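Chemist: quick one, structure for this:
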Amino acid sequence: MFEQAFKNIDDVLWKEAGCTTELDYTEQASWLLFLKYLDDLEQDKSSEAALEGKTYSYILDKQYRWGVWAAPKGKDGKLDHNKASTGDDLRDFVNSKLFPYLHGFKQKATGPNTIEYKIGEIFGEIKNKIQSGYNLREIIDHIDELRFRSQVEKHELSHLYEAKIKNMGNAGRNGGEYYTPRPLIRAIIQVVNPRIGERIYDGAVGSAGFLCESFVYLTSKTGLTTKDAKTLQERTFYGKEKKSLAYVIAIMNMILHGIEAPNIIHTNTLTENLADIQEKDRYDIVMANPPFGGKERPEVQQNFPIRTGETAFLFLQHFIKILKAGGRGGIVIKNTFLSNSDNACVKLRKLLLESCNLHTVLDCPGGTFQGAGVKTVVLFFEKGAPTRKIWYYQLEPGRNLGKTNPLNDGDLAEFVKLQRADADSPKSWSVDAETIDKVTFDLSVKNPDGGNEIAHRSPQEIMKEIAALDAESAEILNNIKALL
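Modeler: A predicted model of the protein is given here:
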């Protein structure tokens, strides 16, 4: 049922003039999903209070609750069409009353980690792009079919939402900023191995893939106590995100995975001066895929000892600084970091090797990230002791990765298994830190067994991809014709 509802929502958004990309579809579905979730949450809390003989104090005033403005019901439990507004009346209410009211919560909130603050932040940053009040009514009716009451329902919705984020990531360069392949995230988590009680941080949170998958990883442990569950809800997962759309998606994704009040702050992480980070600000674990290729302004660069315009290199400095002594990191970064000869790269490699034990480097093939041509590596390190030995693994799935051949968990199984033993193989080897050049600190991936063999696809695989691309092109052309 939920899958059909999601499909119906996308079908309506596709007809909407104000929404032109997968990013728009996800954004607009997200704010509506959030309000439906909030209503279900408040209904549950009201019922719980009534059972205890108490009165629940609603967050939203009555006229702004989902059951009043979006989906008023009659005694038969069905939509009351006499009370449910549509067309221009509905659109105007959302734009001129609902959004300003919800944005006002930011000023009322007691702090950035409250649900009130998040309501204010979300509705101050995004806009309703659904210009037709009739389309908006149709979408609301489909979203009203969704239920967030049980864990089973949330689990199904989280899978559908993840698929939506993945589609957005595949839609092009901008969408790809928000999506890190989940098999890669799961492999990173297995290597870093977070434990309950440790605080996990992602300062470039995107769609919150690292935090959501870490929650799944930790909640799958046997013997969880009520105290453990409370710790996972309130004091485990932390993130920061600069972009409005990603912030909204991260909040919604974590909620759907079962984290009711996500500790996500909407801010540019890099505006924080490294000198101001104190022990109380530090985390046990950092896992992230920071944006690369961006250029930060000189005033932002002033916050860092190693000044560079490259966003990813500033993030790496931030992550090293914000880790506790003994803290563990798993960071995705472009592979040119390992060998670039510019001053900032050399200094940053020196800092990493001297202040952290860089124990593992995972070399990812091209095509790991859909829509991004750059090759990446994952750096695994522990803060507080210098690097002694680096274990390298060259990931070679045996096929070219692409939209029709994405990375899967099986591709990374050997890496996870061999990493635990630092085992040598045709794809893995170790380098003693003493042999690293003390001038360049070059960490290039150089497989002593040759490696880097090109994975040749079978004719059947090539024909399959051509057919998929042809179908995709035909769909785009049909969409264009429909708009003309």
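Chemist: from here on, contacts and neighbour counts on C-alpha atoms
Modeler: OK.
Chemist: now do the contacts for Leu218.
Modeler: The neighbourhood of Leu218, defined by CA atoms under 8 Å, 6 or more residues apart in numbering, consists of Pro194, Arg195, Ile196.
Chemist: in this structure Ile265 contacts Glu241, no?
Modeler: Yes. Between Ile265 and Glu241 there is a contact at 6.4 Å, judged by CA atoms under 8 Å.
Chemist: need the overlap of contacts for the two.
Modeler: Joint contacts of Ile265 and Glu241 (CA under 8 Å, 6+ apart) are Tyr247.
Chemist: can you give me the helices in the stretch 301-450 of the chain?
Modeler: Per DSSP state H, counting those that start in this stretch, the stretch 301-450 of the chain has helices spanning 311-322, 343-355, 409-419. These are given in chain order.
Chemist: so what secondary structure elements neighbour the first one?
Modeler: When you say that, I think you mean helix 311-322. Contacts defined by 3 or more CA pairs under 8 Å, 6 or more residues apart in numbering; DSSP states H and E place helix 311-322 against strand 323-334, helix 343-355.
Chemist: and if you look at the last one?
Modeler: Judged by 3+ CA pairs under 8 Å, 6+ apart, helix 409-419 is in contact with helix 182-192.
Chemist: tilt between the helix it packs on and strand 323-334?
Modeler: Orientation note: helix 182-192 sits at an angle of 150 degrees relative to strand 323-334 (axes from the mean of the first three to the mean of the last three CA atoms, to 10 degrees).
Chemist: helix 182-192 - contacts with which helices or strands?
Modeler: Helix 182-192 sits against helix 209-219, strand 283-288, strand 323-334, helix 409-419, with contacts defined as 3+ CA pairs under 8 Å, 6+ apart.
Chemist: another sequence for comparison is provided below:
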Amino acid sequence: MITGEQKSKVDAVWDAFWSGGISNPLEVMEQITYLLFIRRLDDEQQLALNRANLTKKSITGNPFPVERTELCWSEFKNYAPDDMFRTVDEDVFPFIRTMRDEDSTYAHFMKDARLSIPNPGMLTKVVDLLDKIEMRDLDTKGDIYEYMLAKIASSGQNGQFRTPRHIIKLMVEMMAPEPGDTIVDPASGTCGFLVAATEYMREHHAADINSGTGAKHFHHDMFHGFDFDNTMLRIGSMNMLLHGVEQPDIRYRDSLAEANTGDAGAYSLVLANPPFAGSLDYENTAKDLQQIVKTKKTELLFLALFLRLLKPGGRAAVIVPDGVLFGSSKAHTTLRKTLVDDHKLDAVVKLPSGVFKPYAGVSTAILFFTKTNSGGTDHVWFYDVQADGFSLDDKRTALLDGDKLGPLAQLADEQHSLNNLPDVLARWAEHDGKELKRERTDQSFCVPRRAIEEQGYDLSLNRYKEIVHHEVEHRAPEEILDELDKLELDIQSGLAELRQMLAGGAE
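Modeler: From the prediction side, this is the model:
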């Protein structure tokens, strides 16, 4: 958790860009990412030099040529503004564009880096402000970058790139990744899902990922993210780097394209919030996806993609628009039938419609399913989330301190009414046990596969939720009218008395 002082320093960096004329939040984030990358290279250089001095061996692993000290952050940050601007623009950026470290995800995405800060004064101010932000501790680095990413959403543009962090955390907690998992997000954006998975692993499996083959798997083979926006790839790569993952697989890829079909069955866990809107030309879409579901709708194609990417036994937690749950087209019905009959649909968690405000008011849900290729859906667990800890208007104000899910134990009634997410997590732990006995009038309940089949594979929660109507006794209309007559007489009597008193006063 970053302090108020650290937030103020980040805010000052952001304000420096805005006051300098760079108002596009993605461009601000991209420029900050470049500068943080350059600063990190200098940190690596200093570590290499210290290691060489201690071991009395030649320097290894140094990012910069030793003789080119002007490329180092610690050197040029002390230059006069004009000299700093010329050095960074003409020397440092050309250098990082030509880095060809095949083992470095981050260097790969710097190949088209450019400095868009327009003048020496602004660059000097930004470098000075960034230099004052302490980023040596791993948790601090990650939290500071996450805070910067949150400012993309709060700035009023490009908020669609950022799924609310507390919703991501809920999904990761429910999926509970294991050290041997291979995790993919085919629409990774800023890598929020992958970052949350790294945090879960460090919290729950630290011993497994800190040494030996476990560490190698964690840093090189566990995390995979694809996107076709180079800015997002740069930001996502830096996000993973600052959260301590050395070489994640973050790649440029149109996940739905015909050319990208070589990793079928390669992953054990999918975490994603794929694009909701838009449609694709059949010619550009992988033919094997259309064999699962023949459609141009991206939300359905991505679900088909998730099934292709998962190995048998692999699991998925993905956000979908409500239309996926009840759409009546052949493609919608076919896909839901596939999930229920051919695989194991585990749960449908209905989210409030304001979760993605102010950018979208679309109603959404989280689908949880397991790829089996042989069925296995005995029942589906439903939960109706009515509150997520934030107001459901455009302001999305926090209703409780922080956005933590809290312990699995039930919260107090007042807290539960403001944030259902801890309860979701607690009841999910019993979805194959106590939850089977809940009535459909409750906030969560289970529905047998047979009942879903009878409803044409409709997965909307309201199709199965039962509403209890309480009998209310009303007074007879004649009694109410008599009471109104009496009130009317009382009013007229009071007015007459008031007029009499006024008349007497006038005399």
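Chemist: TM-score for the pair, please.
Modeler: After superposition, the two chains reach a TM-score (TM-score structural alignment, normalised by the length of the first structure) of 0.81; 427 aligned residues with a CA RMSD of 2.7 Å.
Chemist: about what we covered before: tell me which of the helices and strands packed on helix 311-322 of the first structure sits most buried.
Modeler: Among those, strand 323-334 has the highest mean neighbour count (mean count of other CA atoms under 10 Å), at a mean of 22.
Chemist: mind reading off the mean deviation between that one and the second structure?
Modeler: Taken against the second structure, strand 323-334 of the first structure registers an average deviation of 0.7 Å after superposition, with mean CA distance after the TM-score superposition for the first structure.
Chemist: surely Phe93 of the second structure is in contact with Asp112?
Modeler: No. Phe93 of the second structure is beyond contact range of Asp112, at 9.2 Å (criterion: CA under 8 Å).
Chemist: more neighbours: these two, which one.
Modeler: Ranked by neighbour count (other CA atoms under 10 Å), Phe93 of the second structure and Asp112 place Phe93 first, with 21 against 12.
Chemist: the more buried one matches what in the first structure?
Modeler: In the first structure, the residue equivalent to Phe93 of the second structure is Phe99, according to TM-score structural alignment.
Chemist: and if you look at Ala387 of the second structure?
Modeler: So, by TM-score structural alignment, Ala387 of the second structure is matched to Pro397.
Chemist: quick one: contacts for the closest residue to that match other than its chain neighbours?
Modeler: For Pro397 of the first structure, ignoring the flanking residues on the chain, the nearest one in space by CA to CA, 6 or more residues apart in numbering is Asp411 at 5.5 Å. Contacts of Asp411 of the first structure were listed using CA under 8 Å, 6+ apart, and they are Leu395, Glu396, Pro397.
Chemist: ditto for Arg328 of the first structure
Modeler: Val192, Asp284, Ile285, Val286, Phe380, Phe381, Glu382, Lys383.
Chemist: most widely separated two among those residues?
Modeler: Greatest spatial distance in those: Asp284 and Phe380, 13.6 Å, computed using CA to CA.
Chemist: right, and Ser30 of the first structure touches Asn253 too?
Modeler: No. Ser30 of the first structure is beyond contact range of Asn253, at 9.1 Å (criterion: CA under 8 Å).
Chemist: can you count the residues close to Gln4 of the first structure?
Modeler: For Gln4 of the first structure, the neighbour count with other CA under 10 Å is 10.
Chemist: now the helices of the stretch 301-450 of the first structure in CSV, with distance to Gly104 of the first structure?
Modeler: As requested, the helices of the stretch 301-450 of the first structure are exported to CSV (distance: least, CA to CA, whole Å):
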stretch, distance to Gly104 of the first structure
helix 311-322, 32
helix 343-355, 43
helix 409-419, 44
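Chemist: nearest to Asp363 of the first structure, of the ones you listed?
Modeler: Comparison of the helices of the stretch 301-450 of the first structure against Asp363 of the first structure by CA to CA identifies helix 409-419 as nearest, at 10.4 Å.
Chemist: contacting residues for Leu71 of the second structure?
Modeler: Contacts for Leu71 of the second structure (CA under 8 Å, 6+ apart) come out as Phe64, Thr87, Val88, Asp91, Val92.
Chemist: Thr163 of the second structure maps to what in the first structure?
Modeler: Aligned partner of Thr163 of the second structure by TM-score structural alignment: Thr180.
Chemist: for its match, helix, strand, or coil?
Modeler: Of the three states, Thr180 of the first structure takes coil according to DSSP: H, G, I helix; E, B strand; the rest coil.
Chemist: what's the burial count for it?
Modeler: 23.
Chemist: report the contact partners of it.
Modeler: Gly209, Asn289, Phe369.
Chemist: and it, how close does it get to Lys166 of the first structure?
Modeler: Distance, Thr180 of the first structure to Lys166 of the first structure, by CA to CA, to the nearest Å: 9 Å.
Chemist: and what of Val332 of the first structure?
Modeler: Val332 of the first structure is 18 Å from Lys166 of the first structure, by CA to CA.
Chemist: how about Glu213 of the first structure?
Modeler: Applying CA to CA, the value for Glu213 of the first structure to Lys166 of the first structure is 14 Å.
Chemist: neighbour count winner among these two?
Modeler: Each of Glu213 of the first structure and Lys166 has its neighbours counted (other CA under 10 Å); Lys166 has more, 21 against 18.
Chemist: quick one: map the more buried one onto the second structure.
Modeler: Lys166 of the first structure maps onto Ala150 in the second structure, by TM-score structural alignment.
Chemist: show me what whichever strand or helix holds that match is packed up against.
Modeler: Using DSSP states H and E, Ala150 of the second structure falls within helix 138-154. Under the contact criterion of 3+ CA pairs under 8 Å, 6+ apart, helix 138-154 of the second structure touches helix 4-19, helix 25-55, helix 230-242.
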